[in-house]
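> Sequence unavailable; structure follows:
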């Protein structure tokens, strides 16, 4: 709207100034929502989106990582360093997270799985695949393993969400409105150009220093919080998809549980044990003192995730190849 047009419909000087401020603010907001530059990994176009991945080729099974809520793929840094000499891997940013672009769409778990499958195909990473999912990423790992079981060698669930946790755990159910509010507040805070509050990103301090700094920088933008808000509101739909999914009974499943998560939720250990029981070849390790984020992002705790990946691959290699796409 031009100044002349504003005056023609009766806007005064203060209103005209306010329009200019709003337009400037809108432009800044749009710029903050753009995909950031300076990505540490590789970029590729998938389904019309620019997706960012950390990719490593070393032969053997390919380990595919699904991040927790709002977390960039760099949050796996300790784990990636621990397996790089033995296995290929891809850790990627879902739409809106880290250094990936965003189109604002809500996607089913199956649609997210298809993005991941296109990435491993694009980078020519060999099957079989071991899915590793943290928190809400565990739901996506289970969905991938169920839908593409012929190419999947194993599943590692790291303090994972459970498809029925909002039905059976009052602590989890009661916390959802607070999580929704927190993600929304962080979105608006960063959209207005303010940094996230220190507690909101303090868990990143346990990453290797160079990764902690770049990951915090990525999370100073509004897109990860908008994406997190979208995923929180899609949780029920993803859970419903998992209720009808079936994993092969012989698929190795390793569950790594953060001991501190049990403190605030008496149902957590029970639900985690059920995840390990999804397979006849299951393992469940509880890490005392580990919290929900630190189990991935603290170096000492991350060794348990590395051990779970090793166990899963060893169990898979000991099985006949009938269940694997090789």
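Cool, the structure landed. Note that the structure is predicted; figures quoted are calculated from it, not measured. Numbering: from 1, shown residues only.

> drop to CA atoms for contacts and neighbour counts, all remaining ones
Will do.

> which residues does the residue nearest the centre of the chain contact?
Computing the C-alpha centroid of the chain and ranking residues by CA atoms, centre = their mean puts residue 67 first, at 2.4 Å. Neighbouring residues of residue 67 by CA atoms under 8 Å, 6 or more residues apart in numbering: 73, 75, 91, 92, 93, 133, 134, 135, 136, 137.

> what ranges do the strands span in the stretch 51-200 of the chain?
62-66, 88-92, 129-134, 152-158 (DSSP state E, counting those that start in this stretch).

> Mean neighbour count and distance to residue 178 for the ones you listed - can I get that in JSON lines?
Compiled in JSON lines, those are given as follows (neighbours: other CA atoms under 10 Å; distance: least, CA to CA, whole Å):
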{"stretch": "strand 62-66", "mean neighbour count": "26", "distance to residue 178": "23"}
{"stretch": "strand 88-92", "mean neighbour count": "25", "distance to residue 178": "27"}
{"stretch": "strand 129-134", "mean neighbour count": "27", "distance to residue 178": "20"}
{"stretch": "strand 152-158", "mean neighbour count": "30", "distance to residue 178": "23"}
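
> Of those strands, which is nearest residue 214?
Ranking these by proximity to residue 214 (CA to CA) places strand 88-92 first, at 15.3 Å.

> Other residues contacting the closest one?
Counting by CA under 8 Å, 6+ apart, 51-67, 72-74, 76, 80, 120, 125 sit against strand 88-92.

> Output the contacts of residue 67 as a markdown table; include the columns distance to residue 202.
Shown next, in a markdown table, are the contacts of residue 67 (distance: CA to CA, whole Å):
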| residue | distance to residue 202 |
| --- | --- |
| 73 | 17 |
| 75 | 12 |
| 91 | 22 |
| 92 | 22 |
| 93 | 20 |
| 133 | 21 |
| 134 | 18 |
| 135 | 17 |
| 136 | 19 |
| 137 | 20 |
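
> And here is the other one:
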């Protein structure tokens, strides 16, 4: 028993040392591709592509634990006609950690601070993938005059965990994130590919950038903090939020759901009701991850964003989206 314990302790120490060395190597291999901007006591990473030619600026909000490289194809598809900002929430990617709670409203306020510090003024069309959908909805509530439209990309619903068919699924998720953080501390994710689905389809550089940061224990720690704030803070905030009125809103869902399909589809069907000027599409062969990581699926997301930009000029989202689908310019 004693020798077993000693062996495990030695393996853990060796793994931790290897993890620290790998993290230092990744810092040199993958410097921040964008700008580091003051966001109120910490620095936030913003990757800005394209010129501001007079239309809304596009802001891309990644899912739980993910960050800017995940949006590569979408950003590339839009940057020849619009200014597009992909960024990293505090503690993720290249952004510094923030001491504030990780609820959607706080993170939306941090984003707003960073955008203005970078002299990137609104109006903004914000696209949120997965958990990022909660953050862009909070942004629209806090900064409605600066919000020109929203795109919810297989976005999370505030009631997802309350209505999930497995009891206490959010607590199970939190436990798994604590285990992930412990595994990352001893370098397990350097030898086990646990995140391939998130980046499958992206260019090699972006895959490597994502994997380097996913392997850090701090990434799982931030994910857990975002999860902890979901039920007690984020969900009530969004339930209290004002109606979107006729704010342009595009909702994109997926046809391939490996688990919880009935619940997730029902939640997605509710999202267009947030606005009187909305439209919804389902990409039949897309998964939750491929919707932005696969180039063809990402082009459909970019198309939806352009439709919302068009609708911000006075069209209905349905009319604008149908026109974009009929005459695709970016596929």
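All right, it came through fine. A quick note: this is a predicted structure, and the numbers were derived from the prediction, not measured.

> quick one on the thing from earlier: give the buried subset of the contacts of strand 88-92 of structure 1 as a ChimeraX selection command.
Restricted to buried positions by 16 or more other CA atoms under 10 Å, the ChimeraX selection for the contacts of strand 88-92 of structure 1 reads:
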select :51,52,53,54,55,56,57,60,61,62,63,64,65,66,67,72,73,74,76,80,120,125
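
> quick one on the thing from earlier: so can I have a markdown table of the strands of the stretch 51-200 of structure 1 showing distance to residue 45 of structure 1?
Below are the strands of the stretch 51-200 of structure 1 laid out as a markdown table (distance: least, CA to CA, whole Å):
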| stretch | distance to residue 45 of structure 1 |
| --- | --- |
| strand 62-66 | 18 |
| strand 88-92 | 13 |
| strand 129-134 | 21 |
| strand 152-158 | 24 |
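
> among those strands, which is nearest residue 173 of structure 1?
strand 129-134 (18.8 Å).

> Between the strands of the stretch 51-200 of structure 1, which one is closest to residue 42 of structure 1.
Closest among the strands of the stretch 51-200 of structure 1, using CA to CA: strand 88-92, at 9.3 Å.

> what about the closest one, how far off from structure 2?
Here the mean offset of strand 88-92 of structure 1 against structure 2 after fitting is 1.3 Å, by mean CA distance after the TM-score superposition for structure 1.

> in structure 2, what residues pair with that strand?
Following TM-score structural alignment, the aligned partner range for strand 88-92 of structure 1 in structure 2 is 83-87.

> same deal with stretch 146-166 of structure 1?
Using TM-score structural alignment, stretch 146-166 of structure 1 pairs with 141-161 in structure 2.

> measure the matching stretch end to end?
22 Å (CA to CA, to the nearest Å).

> repeat for stretch 78-98 of structure 2
End-to-end distance for stretch 78-98 of structure 2, by CA to CA: 30 Å.

> Repeat that for stretch 272-279 of structure 2.
6 Å.

> Aligned to residue 120 of structure 1, what sits in structure 2?
In structure 2, residue 120 of structure 1 lands on residue 115 (TM-score structural alignment).

> Give me the distance between that match and residue 34 of structure 2.
In terms of CA to CA, residue 115 of structure 2 sits 13 Å off from residue 34 of structure 2.

> and if you look at residue 160 of structure 2?
33 Å.

> And for residue 224 of structure 2?
Counting by CA to CA, the gap from residue 224 of structure 2 to residue 34 of structure 2 is 26 Å.

> can you check residue 89 of structure 2 too?
Applying CA to CA, the value for residue 89 of structure 2 to residue 34 of structure 2 is 14 Å.

> do residue 92 of structure 2 as well
14 Å.

> Settle it for me: which of these two has more neighbours?
Set residue 92 of structure 2 next to residue 34 and count neighbours by other CA atoms under 10 Å: residue 92 wins out with 26 against 17.

> Surely the more buried one and residue 222 touch.
Yes - at 7.2 Å, residue 92 of structure 2 counts as touching residue 222 under the criterion of CA atoms under 8 Å.

> what's the overlap in contacts for these two?
residue 65.

> Just the buried positions in stretch 168-176 of structure 1, please.
residue 172.

> where along the stretch 101-250 of structure 2 do the helices fall?
104-117, 132-142, 169-185, 196-199, 204-214, 217-229, 235-240 (DSSP state H, counting those that start in this stretch).

> could I get these as JSON lines with distance to residue 283 of structure 2?
Listed next are these as JSON lines, based on distance: least, CA to CA, whole Å:
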{"stretch": "helix 104-117", "distance to residue 283 of structure 2": "27"}
{"stretch": "helix 132-142", "distance to residue 283 of structure 2": "17"}
{"stretch": "helix 169-185", "distance to residue 283 of structure 2": "26"}
{"stretch": "helix 196-199", "distance to residue 283 of structure 2": "17"}
{"stretch": "helix 204-214", "distance to residue 283 of structure 2": "23"}
{"stretch": "helix 217-229", "distance to residue 283 of structure 2": "27"}
{"stretch": "helix 235-240", "distance to residue 283 of structure 2": "26"}
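
> what's the most buried one of those helices?
Among the helices of the stretch 101-250 of structure 2, helix 132-142 has the highest mean neighbour count (mean count of other CA atoms under 10 Å), at a mean of 25.

> Alignment lookup: residue 184 of structure 1 to structure 2.
By TM-score structural alignment, residue 184 of structure 1 lines up with residue 178.

> show me the contacts for its match.
So residue 178 of structure 2 contacts 220, 221, 224 (CA under 8 Å, 6+ apart).

> Now check structure 1 for the residue matching the first one.
Translated: residue 220 of structure 2. Residue 220 of structure 2 maps onto residue 225 in structure 1, by TM-score structural alignment.

> What sits closest to its match if chain neighbours are left out?
Excluding its sequence neighbours, the residue lying closest to residue 225 of structure 1 (CA to CA, 6 or more residues apart in numbering) is residue 187, at 5.0 Å.

> same question, residue 267 of structure 2
For residue 267 of structure 2, the spatially nearest residue (CA to CA, 6+ apart) is residue 157, at 6.3 Å.

> who touches the one you found in this structure?
133, 134, 267, 268, 271.

> Please report how far the corresponding residue of structure 1 for the last one lies from residue 125 of structure 1.
Which is residue 271 of structure 2. Matched to structure 1 by TM-score structural alignment, residue 271 of structure 2 sits across from residue 275. Plainly put, residue 275 of structure 1 is 27 Å away from residue 125 of structure 1 if you go by CA to CA.

> Same question for residue 20 of structure 1.
Taken as CA to CA, the span from residue 20 of structure 1 to residue 125 of structure 1 is 51 Å.

> What of residue 79 of structure 1?
In terms of CA to CA, residue 79 of structure 1 sits 18 Å off from residue 125 of structure 1.
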